[in-house]
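**Q** Got a predicted structure plus its sequence, pasted below:
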Amino acid sequence: MVPPDLGGPPTHIHSREDELFTRVQGRVEVELDGTRHVLGQSDSLLMPRGVPHVFRNPFDEEARVIAVVSPPGWRTATERCPSCHPGAT
């Protein structure tokens, strides 16, 4: 779930993982290597490893996406990154 008016994480790169977003509901904006994409009904976007990207929901409705990361391990890596979590110190 991506809440309305969410600014999203800072632009970032995954050094070992590819990430695939598939939009299920609403719209979500993804900036991939400086190019803006708005994912609408049934759209998908592959964010290859090593390519700068960020996602956000500047729209007034909730969005839902399915994010697939390959190979596994990304969640573990982000849990080790305090700055990746709101309110972390």
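**A** Good, I have the coordinates.
**Q** rest of the way, CA atoms for contacts and neighbours
**A** Fine.
**Q** quick one, helices of the chain?
**A** 74-79 (DSSP state H).
**Q** Now do the same contact list for the residue nearest in space to the middle of it.
**A** What sits nearest the mean C-alpha location of the chain, by C-alpha atoms, centre = their mean, is F55, with 4.5 Å. F55 sits next to 7-9, 28-31 when contact means C-alpha atoms under 8 Å, 6 or more residues apart in numbering.
**Q** what two of these are the furthest from one another?
**A** Spanning the widest gap among the contacts of F55 are P9 and V28, at 13.2 Å by C-alpha to C-alpha.
**Q** okay, and the common contacts of those two?
**A** Residues touching both P9 and V28 by C-alpha under 8 Å, 6+ apart: 55-56.
**Q** So the two - more neighbours on which side?
**A** Between P9 and V28, V28 has the larger neighbour count (other C-alpha atoms under 10 Å), namely 28 against 14.
**Q** second one coming, line it up with the first:
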Amino acid sequence: MALSPHHTLGAAPAAQKKPFVVRHADARAAEHYHMMGFDLYLKVSGKDTDGQLAMFSGAYRKHDGPPLHVHYEQDEEFYITEGEFLVQVGEEKFTLRVGDLIFLPRNIPHAFLTLSDTGRMVFMTHPSAGTEMLFKQLAALPPTATLDDAQKIHVANGCRILGPKLTAG
């Protein structure tokens, strides 16, 4: 008798999933977020993975990047597909280029800055937790929103802003 992969790994069987394709400039379920000047595209939702991970693609311009922040319940990975980025994790800084990947453990503050004229990265958060809601709520903020408004959204979604954006200097 053959066992499904779920039984082999000791996990509970999940509902049967179907494969899907999300094209380069598209987003899963039309979830495209424009926030802090850059664009994020949801590629794989937590709904697709039973909350195990969410995957996004980001398109950035020179000097784009989020402020220093921390995720309390999620690990992240950034995989660079175009351009060059400066990434700070804790006190360490790394310059990443096409093909580089960095693992960002939960509970360690991090930020990134786009060094090249344009850049793209694919990033994953796992478990998926509140990442999709965080981005959706941040994208809905009006241009007059304050840092306190953004902080409330971060805290409600399991993370916190800890400092300013990185600078190239």
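**A** All right, it came through fine. Model, not experiment: these values are computed from the prediction.
**Q** still on that earlier bit, map the residue nearest to the centre of the first structure onto the second structure.
**A** Counting by TM-score structural alignment, F55 of the first structure lines up with F112 in the second structure.
**Q** So which of the contacts of F55 of the first structure are in strands?
**A** Judged by DSSP state E, the contacts of F55 of the first structure include 28-31 as members of strands.
**Q** got the buried residues for stretch 109-123 of the second structure?
**A** 109-116, 118-123 (16 or more other C-alpha atoms under 10 Å).
**Q** L68 of the second structure and L162 touch, don't they?
**A** Yes: L68 of the second structure is within contact range of L162, at 5.4 Å (criterion: C-alpha atoms under 8 Å).
**Q** Mind checking which of those two has more residues around it?
**A** Neighbours were counted for L68 of the second structure and for L162 using other C-alpha under 10 Å; L68 has more, 19 against 14.
**Q** Which residue in the first structure aligns with that one?
**A** Aligned counterpart of L68 of the second structure in the first structure: T11 (TM-score structural alignment).
**Q** again, but for L96 of the second structure
**A** Using TM-score structural alignment as the criterion, L96 of the second structure maps onto L39 of the first structure.
**Q** one step back: how about JSON lines for the contacts of F55 of the first structure, with distance to T22 of the first structure added?
**A** Formatted as JSON lines, those follow (distance: C-alpha to C-alpha, whole Å):
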{"residue": "G7", "distance to T22 of the first structure": "19"}
{"residue": "G8", "distance to T22 of the first structure": "16"}
{"residue": "P9", "distance to T22 of the first structure": "18"}
{"residue": "V28", "distance to T22 of the first structure": "10"}
{"residue": "E29", "distance to T22 of the first structure": "12"}
{"residue": "V30", "distance to T22 of the first structure": "11"}
{"residue": "E31", "distance to T22 of the first structure": "14"}
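**Q** Closest to T76 of the first structure out of these?
**A** Checking the contacts of F55 of the first structure against T76 of the first structure by C-alpha to C-alpha gives P9 as the nearest, at 16.9 Å.
**Q** nearest spatial neighbour of that closest one, skipping sequence neighbours?
**A** If the residues on either side of it in the chain are set aside, P9 of the first structure comes closest to V54, at 6.4 Å by C-alpha to C-alpha, 6 or more residues apart in numbering.
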